[in-house]
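In: Whatever this is, show me its structure:
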Amino acid sequence: MATSSEKIWTDFSESHHLTNKTFQTRWFGEQSNSAEVQDLTNKILAGDKISTSKPLGYYSSEGEQIPQVGDYYVLLNADMHPVGIIETVVSELVPFFRVSAEHAYNEAEGDRTLSDWQERSQTKFTKQMKKYDRTFSTNDPIVCEVIKLVYKD
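Out: Modelled structure (predicted):
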């Protein structure tokens, strides 16, 4: 039987003496694309994927809070079952055209080069923002986040 998100969080937070901390659940990739979600989950669990990014406009359109340093998330796999806990260790706003090659590499997607990241991300972000009747520009701020796997189930 799969462990619940609450159980994983309780076990982790108690063993690490975390008080007044909460968590949210999170997965990476489009939920409708289970292969993508599982691939990204596997990369996080293997320690290959340690960064991610989204346009700032996504957060305001979704009414979501921007990840903050010290935020915890129960990581879900493609079946939406908890498999670990990640922590945000860096969260910064960077103009799209100023995202670093290091950040692109650490996203662990494509060929891991900055040019590949820019091409894939511009396409993805343009499509993503179109869902909210918004346009995406390479001058737009991007939330660049570095995550750390702190617990594996």
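In: contacts, neighbours, all on C-alpha from now
Out: Noted.
In: which residues are in contact with the biggest strand by length in the chain?
Out: Looking across the chain with DSSP state E, the single longest strand is strand 82-95. Strand 82-95 has contacts (CA atoms under 8 Å, 6 or more residues apart in numbering) with 2-5, 8-9, 45, 56, 67-77, 138-153.
In: Show me those residues that map onto helices.
Out: In this view, those that belong to helices under DSSP state H are 5, 8-9, 45, 56.
In: Which two among these are spaced furthest apart?
Out: Spatial extent of the ones in helices among the contacts of strand 82-95 (CA to CA) is set by the pair Ile8 and Leu56 at 29.8 Å.
In: Can you work out which other helices and strands pack against the longest helix anywhere in the chain?
Out: Determined from DSSP H, the single longest helix within the chain is helix 114-130. Of the remaining helices and strands, those touching helix 114-130 by 3 or more CA pairs under 8 Å, 6 or more residues apart in numbering; DSSP states H and E are helix 56-62, helix 101-106.
In: can you rerun that using 6 Å?
Out: Packed against helix 114-130 by the contact rule (3 or more CA pairs under 6 Å, 6 or more residues apart in numbering; DSSP states H and E) you find helix 101-106.
In: for comparison, sequence B:
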Amino acid sequence: MTVLQFWNEYLAKTGQKPQDAVYNGELCFEDSGWTGQSQLNLVLGEKKTAIFTPFPSFEINREKLPVAGEVYVVEDTQENPCAVIRVKDVKIIPFSQISWELAQQDGEDENLEAWQEKERDFFEEEADLCGFDFDEEMPVVCEIFELVYKKI
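Out: From the prediction side, this is the model:
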């Protein structure tokens, strides 16, 4: 099924009119393999309801910051559409000030320290790839979202 077919199915099953629906593109968690699939499973199980991205990544890649209300088709690691999420809120917070309440929405870790360690590793890799330096006071874009539709 193509993304357009999936989007049309979503509109039909939710009763939305195409002119009223906001479509912002596709989203795939991680690059591929087990990590991407495990992230997707957390989203589909509604355990992952947030995405954390280093602010410099948006600047360097010349991407617009997300805003509440945006809707994305989520693809699996094979680029097959499987869900629709809606951004509920966007916060920009220094890494060191992200609370456990917010970090829990990532859906994976047992405590704030474990989340920080994992994210530090991820952000340092992202920093190396994109050409910026990670530090504890670096702003992080926190997208809080909700699953609004999934392929059954």
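In: Overlay them and tell me the TM-score.
Out: The TM-score (TM-score structural alignment, normalised by the length of structure 2) is 0.90; 148 aligned residues with a CA RMSD of 1.4 Å.
In: hmm, back to that, any idea which of the ones in helices among the contacts of strand 82-95 of structure 1 is the one closest to Ala101 of structure 1?
Out: The closest of those to Ala101 of structure 1 turns out to be Leu56 (CA to CA; 19.5 Å).
In: The longest helix of structure 1 vs structure 2 - mean distance after superposition?
Out: Average distance, helix 114-130 of structure 1 versus aligned residues of structure 2 after superposition (mean CA distance after the TM-score superposition for structure 1): 1.0 Å.
In: Would you mind giving the residues in structure 2 matched to that helix?
Out: Using TM-score structural alignment, helix 114-130 of structure 1 lines up with residues 112-128 of structure 2.
In: distance of the nearest residue to Pro66 of structure 2 once chain neighbours are set aside from Phe52 of structure 2?
Out: With CA to CA, 6 or more residues apart in numbering as the criterion, Pro66 of structure 2 has its nearest non-adjacent residue at 6.9 Å, and that residue is Val90. In this structure, Val90 of structure 2 lies at 10 Å from Phe52 of structure 2, with CA to CA, to the nearest Å as the measure.
In: Kindly report the same for Val71 of structure 2.
Out: From Val71 of structure 2 to Phe52 of structure 2 the distance is 17 Å (CA to CA).
In: In terms of neighbours, single out the busier of the two.
Out: Neighbours of Val71 of structure 2 and Phe52, each counted by other CA atoms under 10 Å, are more numerous for Val71; the result is 24 against 20.
In: and the spatially most central residue of structure 1, what element?
Out: The residue at the geometric middle of structure 1, judged as the C-alpha nearest the mean C-alpha position with CA atoms, centre = their mean, is Thr52 (4.8 Å). Here Thr52 of structure 1, judged by DSSP states H and E, is contained in strand 51-55.
In: Can you tell me what sits against that strand?
Out: Around strand 51-55 of structure 1, the neighbours that count as contacts under CA atoms under 6 Å, 6 or more residues apart in numbering are 106-107, 142-147.
In: Give me the mean distance between that strand and structure 2.
Out: Here strand 51-55 of structure 1 is compared with structure 2 after superposition; its mean distance to the aligned residues, by mean CA distance after the TM-score superposition for structure 1, is 0.8 Å.
In: Now do that strand against strand 82-95, angle only.
Out: For strand 51-55 of structure 1 and strand 82-95, the angle between their directions (axes from the mean of the first three to the mean of the last three CA atoms, to 10 degrees) works out to 60 degrees.
In: Please tell me which residues of structure 2 strand 51-55 of structure 1 aligns onto.
Out: Taking TM-score structural alignment, strand 51-55 of structure 1 hits residues 50-54 over in structure 2.
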